[in-house]
Every structure is written in C-alpha cells, then in structure tokens.
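[1] Give me a 3D structure for the following:
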Amino acid sequence: MFTQRKYYYPYISPFDPCRPIEVKSYETPPQLYIGFQPPSLPQYESPKEALYRGTLWPALYSPYRNPYERGDEQQ
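    So this is what the prediction gives:
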C-alpha cells in the first residue's frame, strides 16, 4: 500500500539562527501509482459529484490536507 503524504527529516545546522522545522512533508498525486488506466475503473455515480471532486474516477481523487492543522498523525 502507498501513502500520498511523504515525510523527510532535513539536516539541521547547529548554527541555524531560526527555530528549524524538524519534519517536512509533501504530497504525491495518486496517478503516480497507477501505470495505465485499468479497464472498468469505477466512476462516480453522478456528474455533479465528479465535478465537485475534480475527477471522474475515485481512485484519482486526492484532496489536499494541510499538514499543520491539528489532528495530523505525524506532528
């Protein structure tokens, strides 16, 4: 299984004048994990929902979640 949010730990210099961010993160889009479009990929039931989500296929839906909001599992 894959996760769309990746974390890394940058180098922190002992001479850094500012308080460093110890853990940084970024998101990868779901289409990176799908090679070719598989046949019979499920679609959203209504065009309204597909337009709201921005994609016709639920497998490609990826909302942006702010990593600095409370409730994130990696803080």
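[2] CA only for contacts and neighbour counts going forward, please
    Fine.
[3] Looks to me like Leu51 is in a strand.
    No - secondary structure of Leu51 (DSSP: H, G, I helix; E, B strand; the rest coil): helix, not part of a strand.
[4] to compare against the first, here's another:
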Amino acid sequence: MYSLVKYYHPYISPFDPCPPMKVKSYRTPPNLYVGFQPPSLPQFSPKEALFHGTLWPIFYSPYPGSKKEEMKRE
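    All right, here's what the predicted structure looks like:
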C-alpha cells in the first residue's frame, strides 16, 4: 500500500537563528497512484459522496489536522 503523507529531513544549518524542524511532511493526492480509473470501483452513497467530495473512496483524501496535531504525531 502507499502513504499519502511523505516525510523528509531538511538540511539544518549551524548558522540558522531559528530552532530547526528536523522532520517536514507534505501530502500527495491519491490520484497519483491510480493510472486509469479501473472499472467497477466501489462507490460512496450519494449522501456520503457529497460529504467526502468524491464518489469513489479510492480518491478521498481528508484534509490534515492542525499543526499541533501533526507535531504530536512526530
């Protein structure tokens, strides 16, 4: 399986006046991992599709939480 969140370790300069962020993250959209849309994909109900913003669960990517929540996970 794949992860929609990628992590990397940026260069930390010894002369940087700010405290360093040792790990940074970014999100990739789920459509990067699906070439052509396969036939017979499972679908959300119409009400769920309006809530999620897509008809197909494979293309659903929730917005990340707040910065505080992300820092707790790291």
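[5] Quick TM-score on the pair, please.
    Superposed pair, TM-score by TM-score structural alignment, normalised by the length of the second structure: 0.88. Supporting alignment: 72 aligned residues with a C-alpha RMSD of 1.4 Å.
[6] Could you give the number of residues near Gly35 of the second structure?
    The tally of other residues near Gly35 of the second structure (other C-alpha atoms under 10 Å) stands at 7.
[7] That one and Ser45 of the second structure, how far apart?
    Relative to Ser45 of the second structure, Gly35 of the second structure is positioned 24 Å away (C-alpha to C-alpha, to the nearest Å).
[8] Val5 of the second structure now?
    Counting by C-alpha to C-alpha, the gap from Val5 of the second structure to Ser45 of the second structure is 27 Å.
[9] just Leu32 of the second structure next, same as before
    Taken as C-alpha to C-alpha, the span from Leu32 of the second structure to Ser45 of the second structure is 24 Å.
[10] One more: Ser61 of the second structure?
    17 Å.
[11] do Tyr60 of the second structure as well
    13 Å.
[12] I am finished for the moment; much appreciated.
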